[in-house]
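Q: mind folding the following:
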Amino acid sequence: MITKVTYLIATILSVKAFPQNIQLLSQLPSDPIEQPDSWAWGRHPKEGFGYKARNSLTLEQCIDNPETAGTVHCDGYDYSYPVELCISMPRLAPLKVCADAEFPKDFCVANAVKLIKANGCQSYLTDLCTADVSLAVSSDCAGVKFPASACTSNANFAILDNCKGVEFPASFCTTSVQIALLDNCKDAKLPKEFCVNGDLRMIKAKGCSKFLGDICSQSLELANSADCLPAQKSVSVFRCTRSRDICLSQLCELKVRDKGSCPQ
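A: Model prediction:
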């Protein structure tokens, strides 16, 4: 009885370790990297048995071959590369194998798009965010405070929330109407010729408030708007009497009380 049991157990183990007397889909490799009993075996209803070696490399293989880092073959291992290797192969820098490396600023900025998430570049995040417009507007740079020099070096940066609170000089505020309307230019003394340039949006520019009468007299719609009520005292008689419509408007009620004197 004991002999029969022993024989049965041996037979089961043998079959479990390696399928016996079956028709394989292809031949076993002559020099397999792992023993077949560790492979995944499966049987297809019509095509017989098939086999597949485990889809992974050893830790030593992963360490010795940096090109395998970040692949499914090595992701399960915990190992690191020296900073020199991470720098020599920028593809590795954002990966887990280089997570503990501290990179120099020049390397981070030169590879800003690739390294925006790299741990070793986080101390230079502002420099990375302002190195490329696509990064500046990305979620990776949300909440990063840009310095005044960066905000005024690129009009695309100036309109971002990253530049809120930065005071722009008048020379930069006159770059465009869009920038002049930003709160960053509220204390800038904008020149009259820029404020009275025919763009009616300038009525909203805080830096143009001292020229409100000149702006409002450019359009009948503006002259009768609530935005121009504060200009009733400052608008000049000359501005009011250049056009009959403007002269009769709400803007000129205080400066031209005798509407009969308005031009015909």
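
Q: all contacts plus neighbour counts: C-alpha atoms, from now on.
A: Will do.

Q: do you have the strands of the stretch 1-150 of the chain handy? List them.
A: Counting by DSSP state E, counting those that start in this stretch, the stretch 1-150 of the chain has strands at residues 40-44, 48-52.

Q: please identify the deepest-packed of these.
A: Comparing the strands of the stretch 1-150 of the chain by mean neighbour count (mean count of other C-alpha atoms under 10 Å), strand 48-52 comes out on top with a mean of 14.

Q: for residue 87, see how far away residue 126 is.
A: Computed as C-alpha to C-alpha, to the nearest Å, the residue 126 to residue 87 distance reads 20 Å.

Q: circling back: in CSV: the strands of the stretch 1-150 of the chain, plus distance to residue 28.
A: Shown next, in CSV, are the strands of the stretch 1-150 of the chain (distance: least, C-alpha to C-alpha, whole Å):
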stretch, distance to residue 28
strand 40-44, 13
strand 48-52, 9
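
Q: and residue 159, which of the ones you listed is closest to it?
A: Checking those against residue 159 by C-alpha to C-alpha gives strand 48-52 as the closest, at 56.5 Å.

Q: just the residues contacting the closest one, thanks.
A: Around strand 48-52, the neighbours that count as contacts under C-alpha atoms under 8 Å, 6 or more residues apart in numbering are 22, 23, 24, 25, 26, 39, 40, 41, 42, 43, 44.

Q: next up, for comparison:
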Amino acid sequence: MITKVTYLIATILSVKAFPQNIQLLSQLPSDPIEQPDSWAWGRHPKEGFGYKARNSLTLEQCIDNPETAGTVHCDGYDYSYPVELCISMPRLAPLKVCADAKFPKDFCVSNAANMVKAKGCQKFLTDMCIMDISLATSQPCADAQYPKDFCTSNANQMVKTKGCQKFLTDMCTMDINLATSQPCADAEFPKDFCVANAVKLIKANGCQSYLTDLCTADVSLAVSSDCADAKLPKEFCVNGDLRMIKAKGCSKFLGDICSQSLELANSADCLPAQKSVSVFRCTRSRDICLSQLCELKVRDKGSCPQ
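A: Now for the predicted structure:
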């Protein structure tokens, strides 16, 4: 047992001292960056001794050679370069070695694509992001606050961006197709815009407060299910258009609508109006007075107008 321990200690000491006349897996480099006795040595059962140098540079080497910054050889060190060097070598500017540098606005903006993530340029984030629409919609620009004219000029691309949400209505009203899209679902539209585009915006959340105005902008809308909850005014319902008999929003004026024509007065659609139609409406015309619409209100047909 003692013999084995003695042999093991002797082997370790001989390896650490880089023993001569051993079988190497490969040749030593002609100009090693570190002394071989500081390397990691090991012995393979069949293939002899092998060695491996550390896969890194010294701190001094990293500092003296800026081109090595950001590589695996220097990532483990904590060091930084002066702002002048970071500016003279834009590749370094976004890296850790330039994280503490405070860059001037013109440098940040001129190199926006590379500098948008740089800590030293964050105070100019919006100025950088508006340099390119694709940059403005990217993740690094998520916290940028954009001016109104930039948002509206690029409405289709910017409608989803956080930095333009305070101008959502302004962007959505730039294009009717955009106004009806999902990103504009929460936009509050002005009345004139809603009415001018009533057919397309009848279902838009941002126009529901003007539902009656939209429904009265087009008779085909007024009689549709989209206007079922609209409270339509009497003058709109009783306008001589026979289609209004189908409008749910005009049901309270059904008697007035039905008394506009003999065709309607005798139709099955007007039977529900027999109780609500006024005597005044029934006695304005002999034909209407004699119609089935007025059977309940004028039982003595002899009193009908001649």
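
Q: nearest to residue 264 of structure 1, of the strands of the stretch 1-150 of structure 1?
A: Here strand 48-52 is closest among the strands of the stretch 1-150 of structure 1 (C-alpha to C-alpha), at 96.8 Å.

Q: and residue 153 of structure 1, how far is that from residue 172 of structure 1?
A: According to C-alpha to C-alpha, residue 153 of structure 1 and residue 172 of structure 1 sit 9 Å apart.

Q: looking at the two now, which is surrounded by more residues?
A: Between residue 153 of structure 1 and residue 172, residue 172 has the larger neighbour count (other C-alpha atoms under 10 Å), namely 18 against 12.

Q: so what's the more buried one closest to, chain neighbours aside?
A: Leaving aside its sequence neighbours, residue 172 of structure 1 sits nearest to residue 152 (C-alpha to C-alpha, 6 or more residues apart in numbering; 6.7 Å).

Q: residue contacts, that neighbour?
A: Neighbouring residues of residue 152 of structure 1 by C-alpha under 8 Å, 6+ apart: 158, 168, 172.

Q: also residue 110 of structure 1?
A: For residue 110 of structure 1, no residue meets the contact criterion (C-alpha under 8 Å, 6+ apart).

Q: same deal with the one 4 residues further on?
A: Contacts of residue 114 of structure 1 were listed using C-alpha under 8 Å, 6+ apart, and they are 91, 94.

Q: kindly report the same for residue 219 of structure 2.
A: 243, 244.

Q: if we use 10 Å, what do you get?
A: Contact analysis of residue 219 of structure 2 by C-alpha atoms under 10 Å, 6 or more residues apart in numbering lists 236, 237, 241, 243, 244, 247.

Q: could you report the neighbour count for the fifth one?
A: A count of nearby residues for residue 244 of structure 2, using other C-alpha under 10 Å, gives 23.

Q: same thing with the fourth one?
A: Around residue 243 of structure 2 there are 14 other residues, counting by other C-alpha under 10 Å.

Q: can you check the one 4 residues further on too?
A: Number of residues near residue 247 of structure 2 (other C-alpha under 10 Å) recorded here: 21.

Q: in structure 1, what residue corresponds to it?
A: Counting by TM-score structural alignment, residue 247 of structure 2 corresponds to residue 249 in structure 1.

Q: mind listing what its match touches?
A: In this structure, residue 249 of structure 1 makes contact with 217, 220, 221, 222, 223, 224, 225, 240, 243, 256, 259, judged by C-alpha under 10 Å, 6+ apart.

Q: restricted to buried residues, select these in ChimeraX.
A: If you want just the buried ones from the contacts of residue 249 of structure 1 in ChimeraX, going by 16 or more other C-alpha atoms under 10 Å, the selection is:
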select :217,220,222,223,224,240,243,256
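
Q: just how off-centre is the longest helix along structure 2 within its chain?
A: For structure 2, the longest helix by residue count, based on DSSP state H, is helix 2-16. On the basis of C-alpha atoms, centre = their mean, to the nearest Å, helix 2-16 of structure 2 sits 68 Å off its chain's mean C-alpha point.

Q: neighbouring contacts of that helix?
A: Contacts to helix 2-16 of structure 2, defined as C-alpha under 10 Å, 6+ apart, come from residues 1, 17-20, 22, 36-43, 49.

Q: tell me the angle it makes with strand 48-52.
A: On the basis of axes from the mean of the first three to the mean of the last three C-alpha atoms, to 10 degrees, helix 2-16 of structure 2 is oriented at 50 degrees to strand 48-52.

Q: Throw the contacts of residue 249 of structure 1 into TSV and include secondary structure and distance to residue 12 of structure 1, thanks.
A: Converted to TSV, the contacts of residue 249 of structure 1 look like this (DSSP: H, G, I helix; E, B strand; the rest coil; distance: C-alpha to C-alpha, whole Å):
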residue	secondary structure	distance to residue 12 of structure 1
217	coil	100
220	helix	99
221	helix	96
222	helix	95
223	helix	99
224	coil	98
225	coil	95
240	helix	107
243	coil	107
256	coil	112
259	helix	114
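
Q: lovely, talk soon.
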